[in-house]
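Based on what follows, work out the 3D shape:
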Amino acid sequence: MVIILGLFMVLPILMALWVSLLHWDGQSNPFSTDAQFVGLDNYRDLLTQDGLDRTLFATSLRNNAYYVLLTVPLQTGLALTLALIVNQKLLRGRGALRTAFFFPSVTSSIAVSTVFLFLFQGSGAVNTALSWIGVKGPNWFNDPRGVLSLLLGGLGIVDSDNPSGFLADHSFLGLSWFEWLSGPSVAMCTIILLAVWTTSGTFMLIFLAALQDIPRELEESAAIEGVNRFQMLRYVTLPALRPVLFLVLTLGLIATWQVFDQVYVMGQGAPGNTTLTPAFLSYTSAFDNADFGQGMAIAFILLALILTMTALQRFVLRERTPRPRRTR
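Just a heads-up that it's a prediction; the model follows:
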């Protein structure tokens, strides 16, 4: 097992780390003199040097951050809700419901993404259904406007077309604060909806297995004490699900920061780079622009970001033992 992991996991990671220190087009041996060693220049171009590379990378981070902030809580909450529903002993057709809820998770993401393209096009089924209630739907995959800027603009708080003032005058990584806070685009919201729908079924099964593993005596004791459903969920069910909740949140966090296939099929960064993600930017840098060094640098920055957020999440969800009271 150590040999297999070393050969197919550790060794490729070390090779990719070496490539991130090179200016390499992928056409020669990266360990020969044909590959130019540039040290940390690829990382500097992405993090500190003004230019298109840093702007695109910052844009991809902004898009992916909103994707994570919306997708992970929504898919976790929906998965837990579905698990609580199908775990009811008196519910009829529980097996059919489990299959229906889980079916989107086993369907090809490419096929589902293609279906969503037809559903959310300008004259698609979604806009047709919205027209029945008097709502004119947007051109979903061609609308680069941020939903938060649209909301604030509609309330008259900011001018979303010509932002000015404090948010427009300050920047971070080449993007103004207004661009960072404008929210996910309408196109990205569609991809978020797709991700929540296709991943909730898998996490539902994980929660369902954990719910069925909760001792029945614990729930019966709480019922004898006269707790209601909300109190049962808060003080009995959720504490028992803490390890599984950490697992689901960690898996969701990793998957959402590595999103690629939906972006590749549904937008490829368009419109206006509002669906661009670090994983897709790493792919385009390496295979489209023949700059494998920059592509690997993006991948390792993304790896560091995922590890940091996972450690932070572990710290927040850790088991807390009550401190002993001091006796006077």
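
CA atoms for contacts and neighbours, from now on please.
Will do.

Could I get the full set of helices for the stretch 201-328 of the chain?
Applying DSSP state H, counting those that start in this stretch to the stretch 201-328 of the chain gives helices spanning 216-224, 229-232, 238-240, 242-257, 261-266, 278-283, 292-316.

Taking helix 292-316 as reference, get the angle to the fourth one.
Yep, that's helix 242-257 we're talking about. 160 degrees (axes from the mean of the first three to the mean of the last three C-alpha atoms, to 10 degrees).

right, so the helices of the stretch 201-328 of the chain: which one is the most enclosed?
Mean neighbour count (mean count of other C-alpha atoms under 10 Å) peaks for helix 278-283 among the helices of the stretch 201-328 of the chain, with a mean of 23.

about what we covered before: compare the helices of the stretch 201-328 of the chain and give me the one nearest Ile3.
helix 292-316 (23.2 Å; C-alpha to C-alpha).

Does anything pack onto the closest one? Which helices or strands?
Applying 3 or more C-alpha pairs under 8 Å, 6 or more residues apart in numbering; DSSP states H and E, one finds that helix 292-316 contacts helix 11-19, strand 22-23, helix 41-47, helix 242-257, helix 278-283.

top helix in the protein by residue count?
Using DSSP state H, we find that the single longest helix of the chain is helix 52-86.

That one relative to helix 292-316, how many degrees between them?
40 degrees.

how about Phe203, what does it touch?
Residues counted as contacts of Phe203 (C-alpha atoms under 8 Å, 6 or more residues apart in numbering) are 75-76, 79-80, 248.

From those, pick the one nearest Thr321.
Taking the contacts of Phe203 together and measuring to Thr321 by C-alpha to C-alpha, the closest member is Val248, at 22.8 Å.

Nearest residue to that closest one in space, ignoring adjacent ones along the chain?
Leaving aside its chain neighbours, Val248 sits nearest to Phe203 (6.5 Å; criterion: C-alpha to C-alpha, 6 or more residues apart in numbering).

To compare against the first, here's the next sequence to fold:
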Amino acid sequence: MVLVLGLFLLLPILMALWVSLLHWDGQSNPFSGQAKFAGLDNYRALLTEDGLDRTLFATSLRNNAYYVLLTVPLQTGLALVLALIVNQRLLRARGALRTAFFFPSVTSSIAVSTVFLFLFQGSGAVNSLLSWIGVKGPNWFADPRGVLSLLLGALGIVDPDRPSGALADHSFLGLSWFQWLSGPSVAMCTIIVLAVWTTSGTFMLIFLAALQDIPRELEESAALEGVNRYQMLRHITLPALRPVLFLVLTLGLISTWQVFDQVYVMGQGAPGNTTLTPAFLSYSAAFDDADFGQGAAIAFIMLALILCLTALQRWAFRDRDARPGRNR
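Just a heads-up that it's a prediction; the model follows:
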């Protein structure tokens, strides 16, 4: 097992780390000395040097950050609600409901993304349904406007077309504060809806397995004490699900920072780079621009970011009841 992991996991990671320190176009052997050694130039171009590379990387980080902030809570909450529903012992057709809720998770993401392209096009089914209630739907995949900027503009707080003040005068990684705070684009929101719909079924099964492990005697004792459903959920169910909740949030966090296939099928960064993500930017830099060094550098920056966020999440879910003490 150690040899297999070393050959197919550790060795490729070390090879990719070496490539991230090169200017390599993929046409030669990166270990033969034919590729130019760049040191940390690829990382500096992405993080510190003004230019298109840093702007695109910052844009992809902004897009992916909103994707994570919306997708992870929504898919976790929906999965928990679905698990609570199908865990009801008196519910009829529980097996059919579990299959229906889980079905999107086993469907090909490419096929589902293609279907969503038809559903959310300008004359698609979604806009047709909205027209029945008097709402004119946008051209979802061609609308680069941020939903938060549209909301603030509708409230008269800022002018989305001509932002001014501190939001326009200050910047970070080449993007103004207004660009960072404008929110996910309308196009990105459709990808978020797709992600929540396709992943909540998988996490539902994880929650369901944990719910079925809660001792039934504990719930019956609480019911005899007059505990209502809300109190049961808050004081018994959720504490029992805490380790599983950490697992689901961690898996969701990792997968959302690595989103690629939906972006590749549904937008490839368009419109206006508002659906661009670091994973797709890494692929594009390597295979479209023949800059494998920068593509690998983006991947390792994302690896460091995911590890830091996972550690922070682990710290947030640590057991605060434990108190250090001396053995007697």
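
TM-score of the superposition?
In this superposition the chains share a TM-score of 0.98, using TM-score structural alignment, normalised by the length of structure 1; 325 aligned residues with a C-alpha RMSD of 1.0 Å.

So the residue nearest the centre of structure 2 versus Leu52 of structure 2, what's the distance?
In structure 2, the centroid-proximal residue (C-alpha atoms, centre = their mean) is Thr256; its distance is 2.2 Å. Counting by C-alpha to C-alpha, to the nearest Å, the gap from Thr256 of structure 2 to Leu52 of structure 2 is 25 Å.

and what of Leu303 of structure 2?
Separation of Leu303 of structure 2 from Leu52 of structure 2 (C-alpha to C-alpha) stands at 22 Å.

Likewise for Ala209 of structure 2?
Taking C-alpha to C-alpha, one finds Ala209 of structure 2 at 47 Å from Leu52 of structure 2.

Just give me the neighbour total for the closest residue to Leu119 of structure 2 other than its chain neighbours.
Distances taken as C-alpha to C-alpha, 6+ apart place Ala125 nearest to Leu119 of structure 2, at 5.1 Å, with adjacent residues excluded. When neighbours are counted by other C-alpha atoms under 10 Å, Ala125 of structure 2 registers 14.

Tell me who's in contact with Gly39 of structure 1.
By C-alpha under 8 Å, 6+ apart, the contact set of Gly39 of structure 1 is 21-22.

ditto for Val19 of structure 2
30, 292-293, 296.

Just send these back as CSV, with distance to Ser164 of structure 2 too.
Converted to CSV, the contacts of Val19 of structure 2 look like this (distance: C-alpha to C-alpha, whole Å):
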residue, distance to Ser164 of structure 2
Pro30, 48
Phe292, 39
Gly293, 38
Ala296, 37
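
Checking those against structure 1: which ones persist?
On the basis of both residues aligned by TM-score structural alignment, their matches' C-alpha atoms under 8 Å, what survives of these in structure 1 is 30, 292-293, 296.

Give the aligned equivalent of Phe317 of structure 2 in structure 1.
By TM-score structural alignment, Phe317 of structure 2 lines up with Leu317 in structure 1.

Check the spacing between the residue lying closest to its match once chain neighbours are set aside and Thr237 of structure 1 real quick.
Nearest non-adjacent residue to Leu317 of structure 1, counting by C-alpha to C-alpha, 6+ apart: Phe246, 6.8 Å away. From Phe246 of structure 1 across to Thr237 of structure 1, the span is 14 Å (C-alpha to C-alpha).

can you check Phe103 of structure 1 too?
26 Å.

Among these two, which residue is more densely surrounded?
Each of Phe103 of structure 1 and Thr237 has its neighbours counted (other C-alpha under 10 Å); Thr237 has more, 18 against 14.

Return the residues in contact with the more buried one.
Shown in contact with Thr237 of structure 1 (C-alpha under 8 Å, 6+ apart): 211, 214.

Give me the nearest residue to Gln262 of structure 2, chain neighbours excluded.
For Gln262 of structure 2, the spatially nearest residue (C-alpha to C-alpha, 6+ apart) is Ser113, at 6.0 Å.

number of nearby residues for the one you found?
With other C-alpha under 10 Å as criterion, Ser113 of structure 2 counts 21.

with structure 1 superposed, average distance for the helix or strand hosting it?
Assigned by DSSP states H and E, Ser113 of structure 2 belongs to helix 109-119. Following the fit onto structure 1, the mean deviation recorded for helix 109-119 of structure 2 is 0.2 Å by mean C-alpha distance after the TM-score superposition for structure 1.

try stretch 65-83 of structure 2
Mean for stretch 65-83 of structure 2 is 0.1 Å (mean C-alpha distance after the TM-score superposition for structure 1).
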